[in-house]
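Student: just a sequence and a predicted model for now, questions to come.
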Amino acid sequence: MNDDVSPIPAAASAATIPTAHPAVPPSAWDRYQPWRRTAEILGWVILFGVNAVAGSLTTLMDIRRAGLDIPNWAPPVWEGSSCLVALALVPALVWYTRQVPFHVDTWRRALSLHLLGSVAWSVAHVTGMVAIRKAVYASLGESYDFSPWATEYVYEYLKDVRSYTYMVLWIEAYRLLLRRWQGEASVLTVADDVPEPVVPERPERFLVRKLGKEFLIAAAEVEWLQASSNYVNLHLRGRDYPLRTTMASIETQLDPARFVRVHRSYMVNLDCVGEIEPLESGDARITMSDGTRIPCSRRYRGALRQERRAA
């Protein structure tokens, strides 16, 4: 039989089934997951929609007070184009905040990168909204003037940098709320009067804090781990618990006879591996006992094969 494609033995498979734990009814967090993406998109749409309507109304009021000869359709075009382009840029901003997270020891670097990010975001935002305005004005037989360009870009940036800041804070606050709701893990610390070992002690349990409550999860029950920004998600029984650490750090603490690195972003519990399927590229695809598929890069494939044989 090919060593790379081998389902786990029946005994090992049975050992990985959490029979000691009764079925847990779906929590509010579990029920939210199927609707999460819809809720997030709808939240952004409502936010920018309300902003566009409110901005249009206040601008119309200011125009009437000043007695300016500007048609009523102009303010909705201005506000609508701005909000529409900002909404289209949300996925890029969400991605960027994952790449540049704020952390206590790296906040200065993150702040500098976000300052550069705000400039790029503003340029894209202004360019897009001006293009929409020019197109709408042209369709109505009018001309939209955006000059001098350099001065107008600076003026718009001074407004956009505030919007960028608010959006980043909104995203990070939402992520913090999700982590608190989902449950955030930490390694149990030893007492202050106990000397630290030369070699980091392998944690047998992780402490999880969830909505003001604390409970323990056994390290041996973690099925797989995935790096996510400045967190590592511990996956067990269909749930993820973020642990504030790096994959390189947690790798040195977990039992190497049980946990194996298979990708720069993944580690697996050998007891929970179902089968390994080699790919033509030289990489592999791991199917876990719960059906989850995890990538295995060629760099770690040899070590995984060796550990499987030893097991």
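Tutor: All right, it came through fine. Numbering: from 1, shown residues only.
Student: when you work out contacts or count neighbours from here on, use the C-alpha atoms and nothing else.
Tutor: Fine.
Student: quick one: the helices in the stretch 51-200 of the chain, in order.
Tutor: Taking DSSP state H, counting those that start in this stretch to define them, one finds helices in the stretch 51-200 of the chain at 74-88, 90-99, 107-139, 149-182.
Student: of those, flag the one that's most buried.
Tutor: Comparing the helices of the stretch 51-200 of the chain by mean neighbour count (mean count of other CA atoms under 10 Å), helix 74-88 comes out on top with a mean of 19.
Student: chain center to it, what's the gap?
Tutor: Relative to its parent chain, helix 74-88 has a centroid offset of 27 Å by CA atoms, centre = their mean, to the nearest Å.
Student: same check, this time on stretch 79-90
Tutor: Relative to the centre of its chain, stretch 79-90 is centred 22 Å away, using CA atoms, centre = their mean.
Student: same question, stretch 211-220
Tutor: Put simply, stretch 211-220 sits 22 Å off its chain's centre (CA atoms, centre = their mean).
Student: do me a favour and get the end-to-end distance for stretch 97-113?
Tutor: End-to-end distance of stretch 97-113: 10 Å, with CA to CA, to the nearest Å as the criterion.
Student: and the comparison structure, right after this:
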Amino acid sequence: MNAPTRHPETEADRQADRWALAGFVIFMLASFVIQATSIQLEDRHARLEPWVREGASHLSLLCLVPFFPRILDIAPLSLRRWRWSVPVHLVACLAFTVLHVLGFVLLRKLTYPLVLDHTYTFGLSDPINWIYEGRKDAYGYGITMLTFALARMAMQNRLESRAVDEVASREQRLMLKSGGRTIMLNAGDVIHAKAAGNYVEVSTAGKTHLVRMTLTELERLLEETGGHHVRVHRSHIVNLDHAMVITPTGEGDAMIELDTGETVPGSRRYRDRYAQTA
């Protein structure tokens, strides 16, 4: 019997879910201690009640958190699918509130007589109680769902970065995002790259691509290809195969003339990287 195919994207999501869940557990433990001690400091006669009350609420929440990834699978936080996702999350948020409230009410009714020697009354028929809990749970639902979504996004970006690195080292090609597209460039075709805010202008023969990445990220990617690209300035990378003349300008700086006719500043900070062509 063949084992089911394990897709890298799905595995990345599951790993992200585990990290998000672990972080949420730590957050909930901290929240439980802070909430209980805060109540106890405000009411010195409360004794164990804040711990029992907050413990029931937090335990009820923890039991529901594992369902968040499943909901995210059904309704991703994506603008392209918002007509489907918004109603699903509204229903899920309502269900989350109801289950959380019923969960902590049940736990309190079970533990209060055993630990505190008196019963617990919530008032399930009072709409004010539901509004009070609902507004908190709606906020908690949104924050928790966003945490899982961001964890998945970070893991998918990491997976994509690995794929880009593999293509660069194996095929000496660059996968770059430009204008909503992914373009493929031979590393040797990159003549010059210049930082432009949150973007990088990547120049090839006769064309310049505006790529959304940092110059440091591009430098690392070019190093993976094993080419002759070097950082010559904090804002410039040059393919030394296209460097024709390096002219010192004083105090260790220089101007680098490329075979395209373009002139690029060279900083003394990076002089040892490009001086070999002088």
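Tutor: Sure, I can see it. Here the structure is a predicted model, which means the values were calculated and not measured.
Student: rewinding a little: can you add distance to Ala218 of structure 1 and give the helices of the stretch 51-200 of structure 1 back as a markdown table?
Tutor: Rendered in a markdown table, the data for these read as follows (distance: least, CA to CA, whole Å):
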| stretch | distance to Ala218 of structure 1 |
| --- | --- |
| helix 74-88 | 42 |
| helix 90-99 | 28 |
| helix 107-139 | 33 |
| helix 149-182 | 17 |
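Student: quick one: closest of these to Ser13 of structure 1.
Tutor: Closest of the helices of the stretch 51-200 of structure 1 to Ser13 of structure 1 is helix 149-182, at 27.7 Å (criterion: CA to CA).
Student: quick one: map Leu84 of structure 1 onto structure 2.
Tutor: Taking TM-score structural alignment, the alignment pairs Leu84 of structure 1 with Leu59 from structure 2.
Student: cool, and Trp149 of structure 1?
Tutor: So, by TM-score structural alignment, Trp149 of structure 1 is matched to Ser125.
Student: gap between its match and Arg83 of structure 2?
Tutor: From Ser125 of structure 2 over to Arg83 of structure 2 (counting by CA to CA), the distance is 33 Å.
Student: and what of Met153 of structure 2?
Tutor: 21 Å.
Student: state the number of residues packed around Pro148 of structure 1.
Tutor: 8 (other CA atoms under 10 Å).
Student: could I get the contacting residues of it?
Tutor: By CA atoms under 8 Å, 6 or more residues apart in numbering, Pro148 of structure 1 lies in contact with nothing.
Student: distance of it from Leu158 of structure 1?
Tutor: 16 Å.
Student: Val45 of structure 1 now?
Tutor: Note on Val45 of structure 1: its distance to Leu158 of structure 1, by CA to CA, is 24 Å.
Student: try Tyr144 of structure 1
Tutor: According to CA to CA, Tyr144 of structure 1 and Leu158 of structure 1 sit 21 Å apart.
Student: what's the answer for Ala28 of structure 1, then?
Tutor: Separation of Ala28 of structure 1 from Leu158 of structure 1 (CA to CA): 41 Å.
Student: equivalent analysis for Ala131 of structure 1, please.
Tutor: According to CA to CA, Ala131 of structure 1 stands 20 Å off from Leu158 of structure 1.
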